[in-house]
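Chemist: I'll drop the sequence and a predicted model, then ask my questions.
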Amino acid sequence: MIDAPKITVVGSINMDLVTITDQLPKMGETLRGHQFQMNPGGKGANQAVAAARLGAQVQMIGCIGKDRFGDDLLQHLSEQGVDISNVEPVTDSTGTATIIVSNQDNNIIVVPGANNHVTAPFVESKRDVIANSDILILQLEIPLEGVQKAAEIAKENEVTVILNPAPIQELPNSLLEMIDYVTPNEHEKELLQKGINGKNFKNKLIVTKGSEGVSFYDSCEEVTIPAYSITVVDTTGAGDSFNGGLAVALSKGLELKAACHYGNAVAALSTMKLGAQTGMPTKEEVEAFISKEEVRKSI
């Protein structure tokens, strides 16, 4: 097994502006919230931090603004063990996500800002980093051309590619053919499958189902991995935590079923704290949690 797998994440880096409230406001309505936080976020950065906390060597490829948010996010990524040497400042503002958390669920508005600069030429300039990775993780909060170019470089160099197709959009078959694992939630899965047929695509799918766990296909048979039973505080970043955990597990040689179990544990622990990156567990915490659950089930 690889002790410290090399994982590269090409994706978004945001500052999350989080408001906690009892209910969502109606049009034109003003409500009093309970709490406000500014937390590091962005699906790309979230997945990078998730993998780094689990012991991987993580390279982040992306863009931030020349502003206070950008400075703070770079410092945070570095403190979490993510290599930021391929994150570049641009003249646009740093990306933001406004998140309203209500009744253990969340609604999100994303302003991409600097993330829009992660284009095909920018990604091409990072070719060597991607080529020397064990696994590449992608999402859809950067321009599709950047995602496509990263996948092309990875496949040319036999690097395993995980695509988390969020926020969902129409994807060309030429991109999906280069992906080894596609990790949508149930809503994203339905939209992805419109107009896409064939056993090969189905066998790329790993569908996250929240409290119902995760499912994937073994040939044509659907296999479901149940979720862990925990007390949920905030679901923000749970999917990103799963993707980071899945990448680390696969890079260490675990079979898909075991890798999904591991990703489930990472996601479960992440929901027990407030915030996306701030709630992500360490390698030691995940191992202790899995061991405890195995003991509990054996009693």
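Modeler: Yes, it's here. The structure presented is a predicted model; accordingly, all values stated were derived computationally and were not measured.

Chemist: please make it C-alpha for all contacts and neighbour counts, starting now.
Modeler: Will do.

Chemist: this protein: helices as residue ranges?
Modeler: Remark: helices assigned in the chain by DSSP state H are 43-53, 68-79, 120-124, 127-131, 144-156, 173-176, 186-193, 199-202, 238-251, 256-270, 283-298.

Chemist: on contacts alone, who are the packing partners of the second one?
Modeler: Read it as helix 68-79. Applying 3 or more CA pairs under 8 Å, 6 or more residues apart in numbering; DSSP states H and E, we find helix 68-79 packed against strand 14-21, strand 82-90.

Chemist: need these in JSON lines with distance to Lys189 and mean neighbour count, can you?
Modeler: Output for these, formatted as JSON lines (distance: least, CA to CA, whole Å; neighbours: other CA atoms under 10 Å):
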{"stretch": "strand 14-21", "distance to Lys189": "25", "mean neighbour count": "22"}
{"stretch": "strand 82-90", "distance to Lys189": "30", "mean neighbour count": "18"}
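
Chemist: as TSV, those with distance to Glu124 would be great.
Modeler: Shown next, in TSV, are these (distance: least, CA to CA, whole Å):
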stretch	distance to Glu124
strand 14-21	22
strand 82-90	12
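
Chemist: for the ones you listed, which one sits closest to Cys260?
Modeler: Closest of these to Cys260 is strand 82-90, at 23.1 Å (criterion: CA to CA).

Chemist: give the contact list for Thr183.
Modeler: 162-165, 205-208, 243 (CA atoms under 8 Å, 6 or more residues apart in numbering).

Chemist: what's the span of stretch 259-278, first residue to last?
Modeler: With CA to CA, to the nearest Å as the measure, the ends of stretch 259-278 fall 23 Å from one another.

Chemist: where's Val232 relative to Asp105, distance?
Modeler: For Val232, the distance to Asp105 - CA to CA - is 10 Å.

Chemist: more neighbours: which of the two?
Modeler: Remark: of Val232 and Asp105, Val232 carries more neighbours, 16 against 12, as counted by other CA atoms under 10 Å.

Chemist: need the contact list for the more buried one.
Modeler: By CA under 8 Å, 6+ apart, the contact list for Val232 reads 104, 271-273.

Chemist: Throw the residues you listed into a markdown table and include distance to Ser85 and neighbour count, thanks.
Modeler: Shown next, in a markdown table, are these (distance: CA to CA, whole Å; neighbours: other CA atoms under 10 Å):
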| residue | distance to Ser85 | neighbour count |
| --- | --- | --- |
| Gln104 | 36 | 13 |
| Thr271 | 30 | 25 |
| Met272 | 31 | 18 |
| Lys273 | 29 | 19 |
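
Chemist: in TSV, list those residues along with distance to Lys155.
Modeler: What follows is the contacts of Val232, written out as TSV (distance: CA to CA, whole Å):
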residue	distance to Lys155
Gln104	39
Thr271	33
Met272	36
Lys273	36
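
Chemist: now, those that are in strands?
Modeler: Here DSSP state E is the test, and the contacts of Val232 give no hits in strands at all.

Chemist: for these, which one is nearest Pro172?
Modeler: Relative to Pro172, the closest of the contacts of Val232 is Thr271; by CA to CA it sits at 32.7 Å.

Chemist: I'd say that closest one and Gly239 touch.
Modeler: No - look at Thr271 against Gly239 with CA atoms under 8 Å: they stay out of range, at 9.9 Å.

Chemist: use this one as the comparison:
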Amino acid sequence: MSVVVVGSANLDLVYTVERIPRPGETVLATGAASYPGGKGNNQVVAVARSGAEVAFVAAMGTDDASGTLLAVLADAGVRAHVRRVDAPTGTALITVDASAENVIVVNPGANAALVELTAEEREVVAAADVLLLQLEIPLGTVLEAARTAREAGTLVVLNAAPIQPLPQDLLDLVDLLVVNEHEARELAGERGAAGSVDALSEAVRPLAPAAVVTLGGEGALVVAGGATRRLSGHAVDAVDTTGAGDTFCGALVAALDRRGSERLGLESLVAAAEWAGAAAAIAVTRPGAVPAIPTADEVEDFLARR
């Protein structure tokens, strides 16, 4: 059993503030730090720390930031298939306020060069049991990776974030869609306009055979096989929500990878989402994206105490 993540890698520049500035306003930071980040990088580390064998297909520059990111991947036990390109490694400017909310601006940098998968990269995708994708790399690459996975019988999981219009030929290749409630409503258009849980589950049902909708601290919805299950959230003291959704996605996929052929059944998805929800709850109690991601032992201990 194994997972491959095709996606982005960034160095996060994080400023902590009392409140997010309004347009035209300057505020003074109470602290600053840099952390490994990027949706693909966050998710692949979350997969690894949840105990799954995982590979990462990505692009980075040849700068100091790439050295930092590669060291983190090696420490996590990730098999890195990283292109080194003539562009700066991606960066993200993140502002985190006193209530742990954030605003993020991403400069893709080298991530934009991850186009036209090589034969070796396609082999990595085809050899995996599960493929996890996001939308911080060119959409054409996401589509190519999904097609390669489908031809090989690999399960395709798409975290449709940052949100953008998705072509139907990509959605046709997705086995499991993972989105937050705002992304779900935007993808679904008018079907997602209503605010109820029932309306939200009906909004995502036509988009993929199965879906998980994260609801922040309120938990998640699992939609599969014509049924919907609502999962409760965990009450924690949040410090920084950056990367919480990525932690959820990586932990979810790692848990599904352990469940074999039954992984897209409702009960398997519910169990995996419960594991992922615990991982994300731990992550928001710590600063940064990758540094906050818990290990499998930490998740098991958290669930045992709950």
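Modeler: Done, it's in. Keep in mind the model is a prediction, meaning the values are calculated, not measured.

Chemist: please state their TM-score.
Modeler: The TM-score (TM-score structural alignment, normalised by the length of the first structure) is 0.92; 287 aligned residues with a CA RMSD of 1.6 Å.

Chemist: which residue is the nearest non-sequential neighbour of the most centrally placed residue in the second structure?
Modeler: The centre of the second structure sits closest to Asp246, judged by CA atoms, centre = their mean, with a distance of 3.1 Å. Sequence neighbours aside, Gln43 is the residue nearest to Asp246 of the second structure in space, at 5.0 Å (criterion: CA to CA, 6 or more residues apart in numbering).

Chemist: quick one: neighbours of the alignment partner in the first structure of the one you found, just the number.
Modeler: Matched across to the first structure, Gln43 of the second structure falls on Gln47, judged by TM-score structural alignment. Applying other CA under 10 Å, we find 36 residues neighbouring Gln47 of the first structure.

Chemist: got the buried residues for stretch 67-85 of the first structure?
Modeler: Buried residues in stretch 67-85 of the first structure, counted by 16 or more other CA atoms under 10 Å: 69-70, 73-74, 76-77, 80-84.

Chemist: sorry, that was for stretch 47-54 of the first structure
Modeler: Buried residues in stretch 47-54 of the first structure, counted by 16+ other CA under 10 Å: 47-54.

Chemist: pipe those residues into TSV and attach distance to Lys155 of the first structure per row.
Modeler: Supplementary listing: these in TSV, determined by distance: CA to CA, whole Å:
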residue	distance to Lys155 of the first structure
Gln47	20
Ala48	20
Val49	24
Ala50	24
Ala51	21
Ala52	23
Arg53	26
Leu54	25
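
Chemist: follow-up on the earlier one: which among the contacts of Thr183 of the first structure end up buried?
Modeler: Counted by 16+ other CA under 10 Å, these give 162-165, 205-208, 243 as buried.

Chemist: closest to Ser298 of the first structure out of those residues?
Modeler: Nearest to Ser298 of the first structure among those, with distances taken as CA to CA, is Thr208, at 25.9 Å.

Chemist: contact partners for the equivalent of that closest one over in the second structure?
Modeler: Aligned counterpart of Thr208 of the first structure in the second structure: Thr214 (TM-score structural alignment). Neighbour list for Thr214 of the second structure: 178-181, 220-221, 245 [criterion: CA under 8 Å, 6+ apart].

Chemist: quick one: which two of those residues are the most distant?
Modeler: Based on CA to CA, the longest span within these runs between Leu221 and Gly245 and measures 13.9 Å.

Chemist: these two: which is more packed in?
Modeler: Legend: neighbour count by other CA under 10 Å for Leu221 of the second structure and Gly245, higher for Gly245 (29 against 24).

Chemist: contacting residues for the residue lying closest to that one once chain neighbours are set aside?
Modeler: Once flanking residues are discounted, Gly245 of the second structure sits nearest to Ala280: 6.9 Å by CA to CA, 6+ apart. For Ala280 of the second structure, the contact set (CA under 8 Å, 6+ apart) comprises 244-245, 247-248, 293.

Chemist: same thing but at 7 Å, please
Modeler: 244-245, 247-248 (CA atoms under 7 Å, 6 or more residues apart in numbering).

Chemist: in CSV: these, plus distance to Pro167 of the second structure.
Modeler: Listed next are the contacts of Ala280 of the second structure as CSV, based on distance: CA to CA, whole Å:
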residue, distance to Pro167 of the second structure
Ala244, 26
Gly245, 23
Thr247, 26
Phe248, 25
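
Chemist: Thr282 of the first structure corresponds to which position in the second structure?
Modeler: Thr282 of the first structure maps onto Thr295 in the second structure, by TM-score structural alignment.

Chemist: leaving out chain neighbours, which residue sits closest to that match?
Modeler: For Thr295 of the second structure, ignoring the flanking residues on the chain, the nearest one in space by CA to CA, 6+ apart is Arg49 at 4.6 Å.

Chemist: is that neighbour in contact with Ala296, as I believe?
Modeler: Yes - contact criterion CA atoms under 7 Å: Arg49 of the second structure and Ala296 qualify, at 6.0 Å.

Chemist: mind listing the shared neighbours of the two?
Modeler: Joint contacts of Arg49 of the second structure and Ala296 (CA under 7 Å, 6+ apart) do not exist.

Chemist: how about Val58 of the first structure, what's its match in the second structure?
Modeler: Aligning on TM-score structural alignment places Val58 of the first structure opposite Val54 in the second structure.

Chemist: tell me, how many neighbours does its match end up with?
Modeler: 25.

Chemist: same thing with Ser291 of the first structure?
Modeler: For Ser291 of the first structure, the neighbour count with other CA under 10 Å is 11.

Chemist: and among the helices of the first structure, the most buried is which?
Modeler: Among those, ranked by average contacts under mean count of other CA atoms under 10 Å, first place goes to helix 43-53 (a mean of 31).

Chemist: name the residues that touch that helix?
Modeler: Contacts with helix 43-53 of the first structure, where a contact means CA under 7 Å, 6+ apart, come from 9-13, 58, 60, 77, 80-82, 139, 237, 240-241, 243-245, 248, 276-277, 280-283.

Chemist: mean shift of it relative to the second structure?
Modeler: With mean CA distance after the TM-score superposition for the first structure, helix 43-53 of the first structure departs from the second structure by a mean of 0.4 Å once superposed.

Chemist: quick revisit: can you tell me how far the match of Gln43 of the second structure is from Thr91 of the first structure?
Modeler: From Gln47 of the first structure over to Thr91 of the first structure (counting by CA to CA), the distance is 25 Å.

Chemist: and if you look at Ala150 of the first structure?
Modeler: Applying CA to CA, the value for Ala150 of the first structure to Thr91 of the first structure is 23 Å.

Chemist: now Gly28 of the first structure
Modeler: Applying CA to CA, the value for Gly28 of the first structure to Thr91 of the first structure is 34 Å.
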